[in-house]
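Enquirer: Predicted model follows, preceded by the sequence.
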Amino acid sequence: MAALLFVPAGTRSWWQAWTFLAVYFASSLALTLYLIKEDPALLQRRMRGGPTAEKEPIQKIIMLIASLGFVGLLVVPALDHRFGWSQMPPYMTLAGNVLVGAGWLAIFFVFRENSFAFATIELAPDQKVISSGPYALVRHPMYSGALVMLLGMPIALGSWWGVLVVAVILPALIWRLLEEEKFLAENLAGYVAYRNSVRYRLLPWVW
């Protein structure tokens, strides 16, 4: 991630990037240490992800789009910084880092509630429907947390152009969400009833 930021930017003198990396990796490390101690099985499930880990061709395509979009969230702000395409005031950068941290916090609550949060679309033999915690608000709270984090990334890096990359990732995220719902409805006992009881998929009171 540091290479994707500093190489296109052409400089290491970029405080927004250093601040973002500190927030991102501190949050990631804290969550990893939590899983090592409290739920190593979930950590193992999260270690295998990305396009090559998916079994279905459609999921490989979706994850490829999402992966390229994630790279774009770093490279586009870096180019923006290098060529001065847009400017953000410092308080926006700090707000972006708050969003990144909030996204990680939301994912923590998901992991604390659901030990079956695979990085790929699949089921464990003993998997059951989770309807408590954040799952009582939306059916896909990890995607909600990820969306907050993704939105925060280009803002933390001070790039309005980077925010536009989120618009590229969002359709892939929604596509994956809908495919996952279809898979769970067909294969996980009790999911249809849960889907009918929790109205919103991604954003409470919106959709």
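Expert: Thanks, I have the structure now.
Enquirer: C-alpha only now, for contacts and for neighbours.
Expert: Fine.
Enquirer: number of nearby residues for Val100?
Expert: Neighbouring residues of Val100 were enumerated by other Cα atoms under 10 Å; the total is 27.
Enquirer: next helix or strand past whichever strand or helix holds it?
Expert: Using DSSP states H and E, Val100 falls within helix 90-113. Towards the C-terminus, the helix or strand next in line after helix 90-113, according to DSSP H and E, is helix 141-156.
Enquirer: Now do the SS call for Leu202.
Expert: Taking DSSP: H, G, I helix; E, B strand; the rest coil as the rule, one finds Leu202 in the coil state.
Enquirer: how about it, what does it touch?
Expert: Counting by Cα atoms under 8 Å, 6 or more residues apart in numbering, Leu202 touches Val138, Arg139, His140, Pro141, Tyr143, Ser144.
Enquirer: still on that earlier bit, how about the helix holding Val100: buried residues?
Expert: For helix 90-113, the neighbour count (16 or more other Cα atoms under 10 Å) marks 92-94, 96-113 as buried.
Enquirer: Counting by contacts, list what that helix packs against.
Expert: Counting by 3 or more Cα pairs under 8 Å, 6 or more residues apart in numbering; DSSP states H and E, the packing neighbours recorded for helix 90-113 are helix 15-38, helix 141-156.
Enquirer: Apply 10 Å and report the result again.
Expert: Helix 90-113 is packed against helix 15-38, helix 40-46, helix 141-156, with contacts defined by 3 or more Cα pairs under 10 Å, 6 or more residues apart in numbering; DSSP states H and E.
Enquirer: packing partners for the helix or strand just after the last one?
Expert: Later in the chain than helix 141-156, the nearest helix or strand by DSSP H and E is helix 160-187. The elements that helix 160-187 packs onto, with contact taken as 3+ Cα pairs under 10 Å, 6+ apart, are helix 57-83, helix 141-156, helix 191-197.
Enquirer: A further structure is provided below for comparison with the first:
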Amino acid sequence: MIFSSPLAGFLHRVWQRSSVVVVGRATDVPPPGLSWVTVARPVGARSSLEAIEPALRRLGGMAGLVTLGAALAGIGHGLRRAGVRQTGGPGVAIGPLSLTAMTAGSLAASAILWHGLPIALGPGARALAAGAGGTALFSGLGLYLSGMAALGPAYNVSSTFGARLYQDQRLVTSGPYAIVRHPMYAGLMIAAVGALVLYRTWTTLAYVAGLPVLIARARREDEVLADRFGAEWEAYRDRVPAWIPRPRLSGVALEAAPTAATEGARRVARPQRLFRLRS
């Protein structure tokens, strides 16, 4: 789960709270011949950055914890709900035990890989990365939660190979689903990129590298919904893009530019006027 990335970093830092500052950097074991010393922190812009960046990272960890808890609660409710039809064939169903194992495995792998990338940034670049990464991370998690709220009781777990549909499943087209068809996946993508920029660890890099899985899962869900809702889904698909919102003017979505094929069809559909040449 992508939102477990900042959570793993939060837990990793809690585990290392016993480290102290030696010669201006945090370490677990003092170098040979040196004792623990306290170095005065610089004042000014660098001091502000040293306060803001860790604060944003801690807030990101707490936001990831809240998002993970909300997602697990929604999935747990969906697993207990009756009248569920599983698509994708045998071996695709996700139960409480497999969900717990996947969550624990994801957190463990995230914690193990939580080491900084070999990237050195100056104070200005670090400030820019903290601001941009934090904005993207919180915006992405917010978009995910808004999509989850729009789904309401229809929220359920799915995988790249199948999805779980209720017998009374309805096609949700309101809220963020009126702007893009996959707001939750889009939110996870934005959050993953933001986490990479803010934390710059191997864990966040691994999550960004795995984003194509979300695209494959979205395509699979499109197929399932098209099979379930038919013409209603086709109208929704033609009206709402999958990932990137269409620009709007005065509350009305702008139509895509006409292609050569559509323009030719329009010319054919227009009534033909006959002109008689005068001699």
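Expert: Sure thing, it's come through. From a predicted model like this one, the values you see are computed outputs, not experimental measurements.
Enquirer: Could you tell me the TM-score of the two chains?
Expert: Superposed pair, TM-score by TM-score structural alignment, normalised by the length of the first structure: 0.66. Supporting alignment: 188 aligned residues with a Cα RMSD of 4.5 Å.
Enquirer: about what we covered before: put together CSV for the helices and strands packed on helix 90-113 of the first structure, with distance to Met1 of the first structure on each row.
Expert: Compiled in CSV, these are given as follows (distance: least, Cα to Cα, whole Å):
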stretch, distance to Met1 of the first structure
helix 15-38, 8
helix 40-46, 19
helix 141-156, 12
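Enquirer: most neighbours per residue, which of those helices?
Expert: Using mean count of other Cα atoms under 10 Å, the stretch among those with the greatest mean number of neighbours is helix 141-156 (a mean of 24).
Enquirer: For that helix, grab the matching residue range in the second structure.
Expert: Here helix 141-156 of the first structure aligns to the second structure at residues 183-198, judged by TM-score structural alignment.
Enquirer: what sits against the counterpart of Val100 of the first structure in the second structure?
Expert: For Val100 of the first structure, the equivalent position in the second structure is taken to be Leu137, counting by TM-score structural alignment. Listed by Cα atoms under 10 Å, 6 or more residues apart in numbering, the contact set of Leu137 of the second structure reads 3, 6, 56, 60, 63-64, 131, 143, 187-198.
Enquirer: Quick check: Leu137 of the second structure vs Leu143 of the second structure, distance?
Expert: As defined by Cα to Cα, to the nearest Å, Leu137 of the second structure lies at a distance of 10 Å from Leu143 of the second structure.
Enquirer: Common neighbours of these two, please.
Expert: With Cα under 10 Å, 6+ apart applied, the overlap between the contact sets of Leu137 of the second structure and Leu143 consists of Gly187, Leu188, Ile190, Ala191.
Enquirer: Tell me the one of these nearest Val240 of the second structure?
Expert: The shortest approach to Val240 of the second structure among these belongs to Gly187, at 16.5 Å (Cα to Cα).
Enquirer: Just give the closest residue to the closest one, not the sequence neighbours.
Expert: Here the nearest residue to Gly187 of the second structure in space, its sequence neighbours aside, is Gly140; by Cα to Cα, 6 or more residues apart in numbering that works out to 3.9 Å.
Enquirer: neighbours around the residue mapped onto Ala206 of the second structure from the first structure, how many?
Expert: In the first structure, the residue matched to Ala206 of the second structure (TM-score structural alignment) is Val165. Burial measure for Val165 of the first structure: 22 neighbouring residues, criterion other Cα under 10 Å.
Enquirer: Surely Val165 of the first structure and Leu147 touch.
Expert: No. Taking contacts as Cα atoms under 10 Å, Val165 of the first structure lies outside contact range of Leu147: 12.0 Å.
Enquirer: Pro154 of the first structure and Asn97 touch, don't they?
Expert: Yes. Contact criterion Cα under 10 Å: Pro154 of the first structure and Asn97 qualify, at 9.4 Å.
Enquirer: quick one: common contacting residues for the two?
Expert: When contacts are counted by Cα under 10 Å, 6+ apart, Pro154 of the first structure and Asn97 are jointly contacted by Gln16, Phe20.
Enquirer: how about the nearest residue to the match of Val100 of the first structure, chain neighbours excluded?
Expert: In space, and not counting its chain neighbours, Leu137 of the second structure is closest to Ala191: 4.0 Å by Cα to Cα, 6+ apart.
Enquirer: Quick check: the one you found vs Arg200 of the second structure, distance?
Expert: Here Ala191 of the second structure is placed at a distance of 13 Å from Arg200 of the second structure (Cα to Cα).
Enquirer: now swap in Leu117 of the second structure and tell me
Expert: To Arg200 of the second structure, Leu117 of the second structure is 6 Å away according to Cα to Cα.
Enquirer: out of these two, which sits in the busier spot?
Expert: More neighbours sit around Arg200 than around the other of Leu117 of the second structure and Arg200, counting by other Cα under 10 Å; the figures are 20 against 14.
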